[in-house]
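# One predicted model, sequence on top.
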Amino acid sequence: MSADIVNLRQARKKKARSDREKQAAENRTTFGRSKAEKKLSQKTETLTSARLDGHQRSDETPSGSTKDPEDGD
């Protein structure tokens, strides 16, 4: 009954290698988009923002002046 002998230097290198590979995989999913995909994403974000701004309620009365909520009129 003897334990397996492990070279710590090799074990550290193996772990570092796997960590780098994991980070590279995450970066590929995050940053690995084509120019067309980036452009499409930006356009949809702009369109969504414009729609949201278009549906925003304003506190102005039809005459153009702002109504004071404490006024009571």
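Sure thing, it's come through. Because the structure is a prediction, the values reported are computed rather than measured.
# contacts and neighbour counts: CA atoms only from here.
Fine.
# roughly how far apart are residue 12 and residue 52?
Note on residue 12: its distance to residue 52, by C-alpha to C-alpha, to the nearest Å, is 51 Å.
# Okay, one more to line up with it:
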Amino acid sequence: MAEIVNLRLVKKRKAKDARDKTAAENRILFGRTRAERQFERETNRKTARFLDDNRLEKNPSPTESDTDGK
């Protein structure tokens, strides 16, 4: 004889598994704490500032001695 299955419980279990899967995906995508987000934001800000402060000018503006025509 076949095993008796309660379809209502199977349906609920399937829905719960789908919710758990979605929750796990969301934890991966959006699961950073406020401190982690602030740390990353601060690190990015410091890196950008460091790069801007230490940037070499590709075409420096001409000085008076350069425009004498020599």
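Received the coordinates, thanks. None of the values given here were measured: they were computed from a predicted structure.
# distance between stretch 38-45 of the second structure and the chain's centre?
Here stretch 38-45 of the second structure is found 11 Å from its chain centre; the criterion is C-alpha atoms, centre = their mean, to the nearest Å.
# mean distance, it to its aligned residues in the first structure?
Aligned to the first structure and superposed, stretch 38-45 of the second structure gives a mean residue distance of 1.2 Å (mean C-alpha distance after the TM-score superposition for the first structure).
# So which bit of the first structure is that stretch matched to?
Matched against the first structure by TM-score structural alignment, stretch 38-45 of the second structure falls on residues 39-46.
# helix/strand/coil for residue 57 of the first structure?
Secondary structure state of residue 57 of the first structure, per DSSP: H, G, I helix; E, B strand; the rest coil, is coil.
# which residue is nearest the centroid of the first structure?
Centroid-nearest residue in the first structure: residue 30, 9.0 Å away (criterion: C-alpha atoms, centre = their mean).
# where's that residue, which helix or strand?
Per DSSP states H and E: residue 30 of the first structure is located in helix 8-31.
# Ok, residue 43 of the second structure next?
Using DSSP H and E, the element containing residue 43 of the second structure is helix 34-53.
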